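>>> Mind folding the following:
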Amino acid sequence: MSAFDYDLFVIGAGSGGVRASRVAASYGARVAVAEEHRVGGTCVIRGCVPKKLLVYGAHFAEDLKDARHFGWDVPDCHFDWDRLRDNVLAEVTRLEGLYGQTLDNHKVMVFRSRATVVGPQKVRLADGQEISAERILIATGGWPFVPEFPGSEHAITSNEVFHLEKLPKRIVIAGGGYIANEFAGIFNEFGSKVTIVNRGDTILRGYDEQIRDRLLQISMTKGIDFKFNAPFQSIEKNDDGTLAVHLENCDAIIADAVMIATGRTPNTKGLGLEDAGVALDAHGAVKVDETNQSSVPSIYAVGDVTNRIQLTPVAIREGQAFADSVFGGKPTVVDYHNVPSAVFSHPPIGAVGMTEAEARNKLGSIRTYTSDFRAMKNVLAGRNERALYKMIVNAATDQVVGLHMIGPDAPEILQAAAVAVKAGLTKADFDATVALHPSMAEELVLLK
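Got it, this is the predicted structure:
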């Protein structure tokens, strides 16, 4: 008999934690999970899934107008925020049930409680119960970062945005990353007046400069206002419930809601990790090696809490690799090279590999190919919005080292193209592929 209550105790039932739990259990491990919020984690409950459903809803604003150019007699339509919000939250609840069912089917014990680490092989639940485990996995994800300034308590984050009682007529969104730009597009399509406030002078750091400049241009054309180099000074709540947003270097803005989207930090506060000897970095992330093992041999971590790449599919890969390595006898290391990413803005962005600047710094000699075009649908609909595809090629080897796209369905197209970049295919390989016509994707094999 084991000296421990469980072979594995997982803190956090998000994407990484659930994958690690069920795979470890399938190998015969006795597994328990503690989740203080809702099973499913950030992605399912308050992240990519409900956000993508709002993105779908927002697209109808333009689609309904464009349909008239395609022969459909579409009357002026009214948008009902309450109906969409409630339908999205109902879908989230359905998915939460499926995640819980998956854990139940694999005989994983779920504690609906906060858990903290009190030793290398022991955790404590909120009710004081202590549980021992041979190994502990930290999978608590990240949490929205809200800078401290007077009135910051009046702002919401991506956690609360899905529960708004009513659609704000005017919303200020702080930040320049993917969350800020995605929700700017969503609320703008729903009819809100959107202002993005950025303390710096660049949106979407880490993405190719031409692509992010194109999004900025299109967003401004759609009516989104941008305030750069404008840190928050304060937020005041007026008697009528509106908010006065005071910024450096520009006039105050009156809004009905303020959303802080200035990044996410590893969710390790109060978990007891440092007391247990687990090393954290300056941002609070759990330091792990390539096997996901922390400085304490019995404690591991996967997902956003490690602050490596904050993407749900990466957390799932890490959870799988952990379970395969530790309980399946199949040592596995996650490959972080050429991980594709997307921004579900309006229009969306897809990217994989090096940007032009990164490639020049690392490789020196490169070739770039671009296609700047209007999608066929936009032409007939009378929209001047243009897509931009960009390919980065190592001049010495002809290998495609980066693909960057902005335009309709860019993430859907990029997923397949990312396989080619990951496989190390060359520009000649793309050129040798017959185009699929008429499609937007064909531009990838016609770049000159």
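>>> contacts and neighbour counts: CA atoms only from here.
Fine.
>>> Tell me the buried residues in stretch 58-75?
58, 59, 61, 64, 65, 66 (16 or more other C-alpha atoms under 10 Å).
>>> try stretch 79-97
Applying 16+ other C-alpha under 10 Å to stretch 79-97 flags 81, 85, 88, 89, 91, 92, 93, 95, 96 as buried.
>>> closest to residue 105 among the residues you listed?
residue 96 (14.3 Å; C-alpha to C-alpha).
>>> is it fair to say that closest one lies in a helix?
Yes: with DSSP: H, G, I helix; E, B strand; the rest coil as the criterion, residue 96 is part of a helix.
>>> my guess is it meets residue 44, correct?
Yes: the pair residue 96 / residue 44 is scored as a contact, 7.3 Å apart, by C-alpha atoms under 8 Å.
>>> ok so, going back, redo the buried residues of stretch 58-75 as JSON lines? Include secondary structure and distance to residue 210.
Formatted as JSON lines, these follow (DSSP: H, G, I helix; E, B strand; the rest coil; distance: C-alpha to C-alpha, whole Å):
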{"residue": "58", "secondary structure": "helix", "distance to residue 210": "25"}
{"residue": "59", "secondary structure": "helix", "distance to residue 210": "24"}
{"residue": "61", "secondary structure": "helix", "distance to residue 210": "27"}
{"residue": "64", "secondary structure": "helix", "distance to residue 210": "30"}
{"residue": "65", "secondary structure": "helix", "distance to residue 210": "29"}
{"residue": "66", "secondary structure": "helix", "distance to residue 210": "27"}
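>>> Closest to residue 166 out of those residues?
Using C-alpha to C-alpha, residue 58 is the member of those that lies nearest residue 166, at 15.6 Å.
>>> ok, the closest one to residue 366 distance?
Separation of residue 58 from residue 366 (C-alpha to C-alpha, to the nearest Å) stands at 38 Å.
>>> For the comparison step, fold the sequence that follows:
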Amino acid sequence: MADYDYDLFVIGAGSGGVRASRLAAMTGAKVAVAEEHRVGGTCVIRGCVPKKFMVYASEYARHFETARGYGWDVPEPAFDWPRFLMAKDNEIARLSGIYVRNLQNAGVELVHGRARLKDRHTVEVDGHGTVTAAKILVATGGAPWMPRELPGIEHAITSNEAFHLEQLPKRIVIAGGGYIALEFAGIFNGLGVDTTVVHRGPNVLRGFDDDIRSHVAEEMEAQGVKIRLGTQIAGIEKTAEGLVATCADGHALEADVVMFALGRAPYADDLGLEAAGVARSETGAVKVDAYSRTSVDNIWAVGDVTDRINLTPVAIREGAAFAQTEFYGNPTTFDHDMVASAVFTQPPVGSVGLSEADARRAHGGKIDIYLARFRPMKETFYGGQQRALIKLVVEQEGERILGCHVVGPDAPEIIQMAAIALKMGVTKPQWDATCAVHPTLAEELVTMREKHAPPALGQVA
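As a prediction, this is how the structure comes out:
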């Protein structure tokens, strides 16, 4: 066997790359990981974690309103954006430091710089020269996609820049209807920013259950977010007062900030993948098999760069499965079925399994639906109008629960537990045999007995 500088070289120190490199190094393997930005990747530095802090901050406006309804005398609050940013950045730096220490404690060598494959065993890192490795793992994640040909696009920002705005805008226009667009819409709206979402589709949150999609849109609009569907931004112009985003339908929207959240693309360009013979899909993702192996037998890829399920916990599990297979002699794959997801909109979403439409297609229409819409107990007390939604999609034959969808307070917390049951193949009778915890929102999940009849043709649900 040829001699190499490293047993494993990992490109990208995000969640998947860090987990794989640590586990591999703990076997005594010589491992290095290259990172061109900060250790922690999208999730820790410019994604899930700072976004959740911003969600928390923005929710306080509603908390203050609720407090008054419960008898608290709350003075008119004021939000300090620079103070929040400083606290947020300090916490992100602390978390990134933990990732660095964990790598060092496991014996992983951290190399700061952009890495590119020169061939199947050789990696060049900017400022550090070239090294060789027996095995190479690509874990570079994804990046926001921007329509570069759009007139005035240079005046727009992505989610990356939204975490570091010097001042809170008075008006923002957000292009996109996915979870990132809607999460930031809720954040800015909650912080008092006049917020408009522009989405070319007929509804937001494509890929989620249709009842979830319409419910979230209605609730967000009720809280003040303006959602314009069926059009898209055709151009951006800078003016003395700020920016003007002109939509394809001719409508002009004035804003201080225009943010594009039209999805993310695999961060796979300029990595030398072609030089090493690594195949990519039409979307630019790295093609892999069930063991995350690429078309080159000593190169693997995990996480968003493979464009399978683009979630941090999935990248971690894929990275762990790679390490188990290649360094522990324990062939392991990650099962991408029944992976729960959360959307931190306001109200938040928790979802696992099939949507109603997907279930009908997969099971020839032979499914039952259980659906409840209601105002949670906390809302009814003080006259709040926010509604929750809970939905179960059930296979008629065998009564296995195919999908569980929740919109409302603590939905992401609730769906984690529901995902365990669905992963185990729980049936509706087993689900119903579970005693409710009262008084909670989640108890509605196990008290729905009446099947929901879809509206007749020509009627609106």
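>>> What's the TM-score once they're superposed?
The TM-score (TM-score structural alignment, normalised by the length of the first structure) is 0.98; 447 aligned residues with a C-alpha RMSD of 1.0 Å.
>>> Just to be sure, which of the buried residues of stretch 79-97 of the first structure are found in helices?
Of these, the ones assigned to helices by DSSP state H are 81, 85, 88, 89, 91, 92, 93, 95, 96.
>>> give the contact list for the fourth one.
Contacts were defined as C-alpha atoms under 8 Å, 6 or more residues apart in numbering; by that measure residue 89 of the first structure touches 50, 162.
>>> Touching, residue 5 of the first structure and residue 130? I think so.
No: counting by C-alpha under 8 Å, residue 5 of the first structure does not reach residue 130; the two are 9.8 Å apart.
>>> Including distance to residue 303 of the first structure, could the buried residues of stretch 58-75 of the first structure go into JSON lines?
Converted to JSON lines, these look like this (distance: C-alpha to C-alpha, whole Å):
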{"residue": "58", "distance to residue 303 of the first structure": "29"}
{"residue": "59", "distance to residue 303 of the first structure": "30"}
{"residue": "61", "distance to residue 303 of the first structure": "35"}
{"residue": "64", "distance to residue 303 of the first structure": "39"}
{"residue": "65", "distance to residue 303 of the first structure": "41"}
{"residue": "66", "distance to residue 303 of the first structure": "40"}
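>>> wait, which of those residues is closest to residue 428 of the first structure?
Among the buried residues of stretch 58-75 of the first structure, residue 59 lies closest to residue 428 of the first structure (C-alpha to C-alpha), at 35.9 Å.
>>> quick one: contacts for the closest residue to the closest one other than its chain neighbours?
Leaving aside its chain neighbours, residue 59 of the first structure sits nearest to residue 189 (7.2 Å; criterion: C-alpha to C-alpha, 6 or more residues apart in numbering). Residues in contact with residue 189 of the first structure (C-alpha under 8 Å, 6+ apart) are 58, 59, 61, 62.
>>> so how far is residue 374 of the first structure from residue 189 of the first structure?
Residue 189 of the first structure is 20 Å from residue 374 of the first structure, by C-alpha to C-alpha.
>>> ok, now residue 308 of the first structure?
Distance from residue 308 of the first structure to residue 374 of the first structure, by C-alpha to C-alpha: 36 Å.
>>> Same check on residue 333 of the first structure?
42 Å.
>>> and residue 395 of the first structure, how many neighbours does it have?
Using other C-alpha atoms under 10 Å, residue 395 of the first structure has 15 neighbouring residues.
>>> quick one, what contacts it?
So residue 395 of the first structure contacts 365, 366, 367 (C-alpha under 8 Å, 6+ apart).
>>> Likewise for residue 131 of the first structure?
Counted by C-alpha under 8 Å, 6+ apart, residue 131 of the first structure has contacts 5, 122, 123, 124, 125.
>>> at 7 Å what do you get?
Residue 131 of the first structure makes contacts with 5, 122, 123, 124, as judged by C-alpha atoms under 7 Å, 6 or more residues apart in numbering.
>>> ditto for residue 231 of the first structure
Neighbour list for residue 231 of the first structure: 198, 199, 247, 248 [criterion: C-alpha under 7 Å, 6+ apart].
>>> cool, and residue 398 of the first structure?
Shown in contact with residue 398 of the first structure (C-alpha under 7 Å, 6+ apart): 426, 427.
>>> burial of the closest residue to residue 304 of the first structure other than its chain neighbours, as a residue count?
Nearest residue to residue 304 of the first structure, sequence neighbours excluded (C-alpha to C-alpha, 6+ apart): residue 141, at 4.5 Å. Residues lying near residue 141 of the first structure (other C-alpha under 10 Å) number 31.
>>> what's the answer for residue 417 of the second structure, then?
Residues within reach of residue 417 of the second structure, counting by other C-alpha under 10 Å, total 11.
>>> Is it in a helix, a strand, or coil?
Classification of residue 417 of the second structure using three-state DSSP returns helix.
>>> Can you tell me what it aligns to in the first structure?
Here residue 417 of the second structure is matched to residue 416 in the first structure, going by TM-score structural alignment.
>>> could you measure that match against residue 423 of the first structure, distance?
From residue 416 of the first structure across to residue 423 of the first structure, the span is 11 Å (C-alpha to C-alpha).
>>> what are the ranges of the helices in the second structure?
Here the second structure has its helices, by DSSP H, at 15-25, 41-46, 48-69, 81-106, 159-162, 179-190, 210-222, 273-276, 312-327, 356-362, 377-382, 411-423, 428-432.
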